[in-house]
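Student: here you go, sequence then predicted model.
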Amino acid sequence: MAQTTSGLVSTRNGIKTCDLSQVFATSGADGMELYALPTWHPVRWIFIKRALLLIDLFQRIPRPESLMEMGFGCGILVPELVSKTDRYVGIDIHSHTGEIEEALSQQIGLVDLRYGDANNLEFDDNSLDCIFSMSVMEHIAEIEGAVENVARVLKPGGHFIVGFPIENFVSNAFLDMIKLMIGFDRKVHHPTNHHQILAALGLHLEPFHERPFPFSGSVAFSLYYTGIWRKPEN
């Protein structure tokens, strides 16, 4: 995987990412160290591929004036997401918001990061053009409430760009391999599966574009779901 560095911002396959040497994993589910695996490693390849697919979805929607990242983690995608909008804000439930914000400010300038819970989004109704979430929904037990909140704060016609793992025997084997590498236990960290997430999304939003990976025509046999969901105009 091609990687270049300019100042403290790295570019991986055309995506701006934070300099991982300047930040840290914010929880046992962060997986930041997996980005540092050798370029040939399949785990690293899949971790990068999911980000590439999600970022590519921005080409399918108008440039959002406002963008909220739900679950910024260590901040790896913040530099890229900041470039996609006029007003970026990131939320996460971990206790390291200030430290990540300070580290990123040295790389890309001031950035708005906040403590925030998906089930209690502190944004006005109909206030955001776009919400972005990579590998967060599967960690949320009360998934219907989270999606209801997403729909509440999106403007009519606003977009939710979302990615999460698909549960099947292949993806479970992949996640079990990650458990051996970093102690990540899908049974502990993933209380919600893709069936429940998709059902919740369908209650409050409408599908706009879906791209499971690696089989774009099949969710059941893929490893990872990426898609855009849209808030109805009325």
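Tutor: Happy to help now that I have it. Quick caveat, the model's predicted, so the values are computed rather than measured.

Student: switch to C-alpha atoms for all contacts and neighbour counts from now on
Tutor: Fine.

Student: so which residues of this structure form strands?
Tutor: 3-6, 9-12, 15-18, 66-70, 87-92, 112-115, 128-134, 154-165, 206-210, 224-230 (DSSP state E).

Student: which stretches in the chain count as helices?
Tutor: Assigned helices in the chain, in chain order: 42-56, 78-82, 97-108, 143-153, 169-182, 186-189, 194-204 (criterion: DSSP state H).

Student: contacts for stretch 208-223 next, please.
Tutor: Stretch 208-223 has contacts (Cα atoms under 8 Å, 6 or more residues apart in numbering) with 165-168, 170-171, 224-230.

Student: let's go with 6 Å and repeat that
Tutor: If you take Cα atoms under 6 Å, 6 or more residues apart in numbering as the criterion, stretch 208-223 is touched by 166, 171, 224-230.

Student: coming back round to it: format the strands of the chain as a markdown table; extra columns: mean neighbour count and distance to residue 80.
Tutor: Below are the strands of the chain laid out as a markdown table (neighbours: other Cα atoms under 10 Å; distance: least, Cα to Cα, whole Å):
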| stretch | mean neighbour count | distance to residue 80 |
| --- | --- | --- |
| strand 3-6 | 12 | 14 |
| strand 9-12 | 18 | 9 |
| strand 15-18 | 21 | 5 |
| strand 66-70 | 23 | 11 |
| strand 87-92 | 21 | 10 |
| strand 112-115 | 18 | 14 |
| strand 128-134 | 24 | 12 |
| strand 154-165 | 23 | 14 |
| strand 206-210 | 16 | 21 |
| strand 224-230 | 24 | 17 |
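
Student: take this one as well and set it beside the first:
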Amino acid sequence: MKSGSSIKFKLPPKGMLSPNGADDPLKYYYVPLVSRLFISRIHITLRLLNDLSFDKSLEIGYGSGVLLPTLSKVSNQVYGVDIGSDPEFVARQLKALGCKPTLSTGVADQLLFEDNYFDLVVAVSVLEHIKDIEPFLTEIHRVIKPGGFLLVGMPAVNSFMEKLFAAIGFSGISNHHVTSPETMHQAANKLFMLKNMAWMPGFLPLNFYLYKSFLFQK
């Protein structure tokens, strides 16, 4: 297991990664002003890990792989599963960044891993797309080792967020974001213990958040 070190997201240089499909948010990481929101949500999520380090980590919904190089800094082995991305294509691009994850195609409620396999599972801006959240969380719980962690980041699901997404060119977000952080949290409490939580912007009361992050422990 790697020694503990603070984890901080580093955005790959523009052009090093390619988007996977029309819904891939990769381009927003490089749009002025909008990029600050997208990068900040990852910063507040990763900050919950503090100085933790891991042997095996899994990212669910890795997309274009933008987060995987950062996870590899605190994990001996990094895995990723995504329903739509091309694992070989993404792996080739990440290799140029010095990251060599084990990637596969699949869904989070049918993970092809042994029980108690991972020290950490990460799902950033993924679980809001899942309407029936409990089977997904149950399967994630199965592959996490006792004492291991689940790191989740999710946007608020409400009319204000729908207008905000429309303002940056992503209309009809309510058709994609179907589960709120509160619903996920309630379901996760049946399986995990909440260790820490953060929200963005942090200077506002929790009820006015745009993005919320959770660290759970099995």
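Tutor: Looks like it arrived, so ask away. Please read these numbers as outputs of a predicted model, since none were measured by experiment.

Student: turn the strands of the first structure into CSV, including distance to residue 58 of the first structure.
Tutor: Supplementary listing: the strands of the first structure in CSV, determined by distance: least, Cα to Cα, whole Å:
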stretch, distance to residue 58 of the first structure
strand 3-6, 21
strand 9-12, 17
strand 15-18, 12
strand 66-70, 11
strand 87-92, 14
strand 112-115, 20
strand 128-134, 10
strand 154-165, 8
strand 206-210, 11
strand 224-230, 9
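
Student: buried ones in stretch 168-187 of the first structure?
Tutor: By neighbour count with 16 or more other Cα atoms under 10 Å, stretch 168-187 of the first structure contains the buried residues 168, 171-172, 175-176, 178, 184-186.

Student: swap in stretch 93-111 of the second structure?
Tutor: Taking 16+ other Cα under 10 Å as the criterion, stretch 93-111 of the second structure shows 93-94, 99-101, 103-106, 108, 111 as buried.

Student: work out which residue lies at the spatial centre of the second structure.
Tutor: Centroid check for the second structure by Cα atoms, centre = their mean gives residue 124 as the closest residue, at 1.8 Å.

Student: map it onto the first structure.
Tutor: In the first structure, residue 124 of the second structure lines up with residue 134, judged by TM-score structural alignment.

Student: so what's its match up against?
Tutor: When contacts are counted by Cα under 6 Å, 6+ apart, residue 134 of the first structure touches 162-163.

Student: what does residue 146 of the first structure give?
Tutor: Residue 146 of the first structure sits in contact with 118-119, where contact means Cα under 6 Å, 6+ apart.

Student: gap between it and residue 35 of the first structure?
Tutor: Separation of residue 146 of the first structure from residue 35 of the first structure (Cα to Cα, to the nearest Å) stands at 28 Å.

Student: again with residue 170 of the first structure
Tutor: Distance from residue 170 of the first structure to residue 35 of the first structure, by Cα to Cα: 21 Å.

Student: what of residue 190 of the first structure?
Tutor: Distance of residue 190 of the first structure to residue 35 of the first structure, given as Cα to Cα: 20 Å.

Student: next, count neighbours for residue 34 of the second structure.
Tutor: 13 (other Cα atoms under 10 Å).

Student: which residue sits closest to it in space, ignoring its chain neighbours?
Tutor: Nearest residue to residue 34 of the second structure, sequence neighbours excluded (Cα to Cα, 6 or more residues apart in numbering): residue 28, at 6.3 Å.

Student: so what corresponds to the one you found in the first structure?
Tutor: Correspondence of residue 28 of the second structure to the first structure, assessed by TM-score structural alignment: residue 34.

Student: okay, now its match: neighbour count?
Tutor: If we define neighbours as other Cα under 10 Å, then residue 34 of the first structure has 18 of them.

Student: now swap in residue 42 of the second structure and tell me
Tutor: Residues near residue 42 of the second structure, counting by other Cα under 10 Å, number 19.
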